[in-house]
Structure formats: structure tokens, C-alpha cells
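Enquirer: Need a 3D model of the following:
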Amino acid sequence: MTVSRLLVVLFAALLLAGPPASAQRRSMPEEARVYILWPYDGMAIRGGFWVRMGLSEGGIAPANVEKALTGHHHLLVDVDLPAMDKPIPNDRNHLHFGLGQTEARLELPPGRHTLQLLLGDADHVPHDPPLYSKRITITVLP
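Expert: Predicted structure coming up:
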């Protein structure tokens, strides 16, 4: 097989293979941190409340916006961290803030709840290494 024929075969194989099954995970600066500004760990809150989310040493960008060293917040409510090599689920326990929001009003039923932030990239996949906050516990009063 000639070199030119081999190159044509390899190029055709790449075209037929399609995109990779999982994209390269994006990075953030080593010193970047994500955190919950409010509420504080251990707080008792009556009714609906605002969650205020923070990120240091990195930038916030909406979902589907490809910009280096950025991401957007995902708030995990009453769940453990998800798989770090797949998109973050989108359901009542995994709240996406894909417009770049840094605060949101929550209405949770009375009782104890855990809250934790996880930063996702443009495709909602955690960075490498992942950026997540300390998990806090709050009590919502009736």
C-alpha cells in the first residue's frame, strides 16, 4: 500500500469514527475555589430563601459558551456528588444555573437539607480536577 493510499484510508477511518465518546475535560486554575456565600452551614431558615454562590480565581460563563477558565454553577440538593466524567444530571436535586447566575431563590420543604456547589463547563461536565464546595446542612422551618 502506498503512503498516499494509507493516508486516504486513515483519513476516511477518522471521518467514519465520528466524535469521541467523551470530550476532553476542561481545566481551571489550580487555586480556583467554589463556595456557598449564603446560607451558612447549620442555619435554620424560615420559608423560601436566596442561595448566593461564589467562585474565586476563575470566571462564570453561561452553558454552551466555550471560554477558557470558566464554568457555571450547579447546586446539589440532598444528593452526593455525581460522576465527574459525565454531564451533571438535570433534575430537582441537581439544579443548573446555565445562564451564569450567582444567586437563586429556593423553596425547599421543611426539614434538614444538604447543599453543595459543583462547577460545570460549557457542556455541564465537571472540570479536571473538579471544583466543588464544602457540603453544608441547613434546616428549613415550617
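Enquirer: Please make it C-alpha for all contacts and neighbour counts, starting now.
Expert: Noted.
Enquirer: And the contacts of the lengthiest strand in the chain?
Expert: Longest strand in the chain, counting residues (DSSP state E): strand 111-120. With contacts defined as CA atoms under 8 Å, 6 or more residues apart in numbering, strand 111-120 is touched by 34-36, 53, 71-79, 81, 88, 126-127, 130-141.
Enquirer: likewise stretch 58-65?
Expert: 28-29, 32-33, 67, 69-72, 97-100, 121-124.
Enquirer: Against residue 12, how distant is the most centrally placed residue in the chain?
Expert: Nearest residue to the geometric centre of the chain (CA atoms, centre = their mean): residue 120, 2.5 Å. To residue 12, residue 120 is 34 Å away according to CA to CA, to the nearest Å.
Enquirer: again, but for residue 56
Expert: Residue 56 is 45 Å from residue 12, where distance means CA to CA.
Enquirer: cool, and residue 6?
Expert: 10 Å.
Enquirer: repeat for residue 123
Expert: 28 Å.
Enquirer: Which one's more surrounded, the two?
Expert: Shown here are residue 123 and residue 12; by other CA atoms under 10 Å, residue 123 has more neighbours (20 against 11).
Enquirer: Surely that one touches residue 87?
Expert: Yes - applying CA atoms under 8 Å, one finds residue 123 in contact with residue 87, separated by 6.8 Å.
Enquirer: Can you classify residue 76 by secondary structure?
Expert: At residue 76 the chain is in strand, as set by DSSP: H, G, I helix; E, B strand; the rest coil.
Enquirer: Following up with a second sequence; could you model it the same way so I can compare the two?
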Amino acid sequence: MKSFMSRAALAGLLLGASMLASAATPAPKGAEVFIVSPEDGATVGQEFKVKFGVKNIALAPAGDVTKNTGHHHLLIDVDKLPAAGAPIPTDANHMHFGKAQTEATIKLAPGKHTLQLILGDSGHMPFDPTIVSEKITVNVK
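Expert: Predicted structure coming up:
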């Protein structure tokens, strides 16, 4: 009986810890993220600058747990937003700016591409609710 109770208590602690680890950070009220430039529909060269903007939230490097802060992730040609409760992926279509950068020079192949920003918390998790920009389209020459 004592062994069962110990195991049950341990299982409860582990379950609680895992639930806390995957809990999304609450988004500050009115927090917004947006692409300052280029404008939607712009024609750009293969290498161009993307400027990021925020409202009602501060930027901080990844790992900084200061309340009401986050950092940018640029989604390139992504149709579906990253899943809630999981870190934003890192790959060619999900660029991380974990040093609280406000702009980046990116290089894309010629053609039509979509760009969208999503803010991540200190652990690269989307906020709840998700803080995401409007999706824009650029035409790369």
C-alpha cells in the first residue's frame, strides 16, 4: 500500500510538472506584431530587408523570462501556424530571431512568397492567444 501511494504521488508530480512545462504564456492584452516593411505585394530583390514591429509587448532575447516580453519568428511560405503548446519549429520556413532583433536581411528564390511574424515567449512557444501578424506576399525578382 505504501509503495502504491509513493508511486501515485510521483506520477501526480510528474504529470503536474509536464502540464506546467507545456502551458502557454498568456499574451499581454492588446499585444500585436506586424511587418513594417516590405509592404504587401511589394516586388523585391532576392536579398531584402524585413522590418518587424510590435505594439503593447516588449522584445527580449530568448531565455529572458521577463513578463510581457517575447521575440520574433518569421514564417516564410507557411500555410498553417505552429501548433499551440509546442515550440515554434526551426527550419528554412521558420526563422528565429532570439536576440530580440527588429529586422533581418533574408534571401529568397525568385517567385511569389508569403511572410508572416509570430511572437514566441522565452522558450520559443507561441503565446495564448497567439500573437501573429497579417500574412503578406512579396514578389522576388
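Enquirer: related to what we said a few turns ago, buried subset of the contacts of stretch 58-65 of structure 1 as a PyMOL selection?
Expert: In PyMOL, a selection of the buried entries from the contacts of stretch 58-65 of structure 1 looks like this (16 or more other CA atoms under 10 Å):
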select buried, resi 28+33+69+70+71+72+97+98+121+122+123+124
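Enquirer: Spell out the secondary structure type for residue 7 of structure 1.
Expert: Each residue gets one of three states, and residue 7 of structure 1 gets helix by three-state DSSP.
Enquirer: show me the contacts for it.
Expert: No residues are in contact with residue 7 of structure 1 under the rule CA under 8 Å, 6+ apart.
Enquirer: Could you do residue 129 of structure 1 as well?
Expert: Neighbour list for residue 129 of structure 1: 27, 28 [criterion: CA under 8 Å, 6+ apart].
Enquirer: Try it again at 7 Å.
Expert: residue 27 (CA atoms under 7 Å, 6 or more residues apart in numbering).
Enquirer: What spatial separation is found between it and residue 26 of structure 1?
Expert: Separation of residue 129 of structure 1 from residue 26 of structure 1 (CA to CA): 9 Å.
Enquirer: likewise residue 107 of structure 1?
Expert: Distance from residue 107 of structure 1 to residue 26 of structure 1, by CA to CA: 32 Å.
Enquirer: the more surrounded of the two?
Expert: Neighbour count, other CA under 10 Å: between residue 107 of structure 1 and residue 26, residue 26 has more, with 19 against 10.
Enquirer: isn't there a helix covering the more buried one?
Expert: No - the assignment for residue 26 of structure 1 by three-state DSSP gives coil, which leaves it out of any helix.
Enquirer: any idea how far residue 129 of structure 1 is from residue 1 of structure 1?
Expert: For residue 1 of structure 1, the distance to residue 129 of structure 1 - CA to CA - is 44 Å.
Enquirer: what ranges do the helices span in structure 2?
Expert: Along structure 2, the stretches classed as helices by DSSP state H are 2-21.
Enquirer: For residue 90 of structure 1, grab the count of nearby residues.
Expert: 12.
Enquirer: Quick one: residues contacting it.
Expert: For residue 90 of structure 1, the contact set (CA under 7 Å, 6+ apart) comprises residue 96.
Enquirer: switch to 10 Å and redo it
Expert: Residues near residue 90 of structure 1 by CA atoms under 10 Å, 6 or more residues apart in numbering: 74, 76, 96, 124.
Enquirer: Ok, residue 108 of structure 1 next?
Expert: Contacts of residue 108 of structure 1 (CA under 10 Å, 6+ apart): 46, 47, 48, 49, 77, 139, 140, 141.
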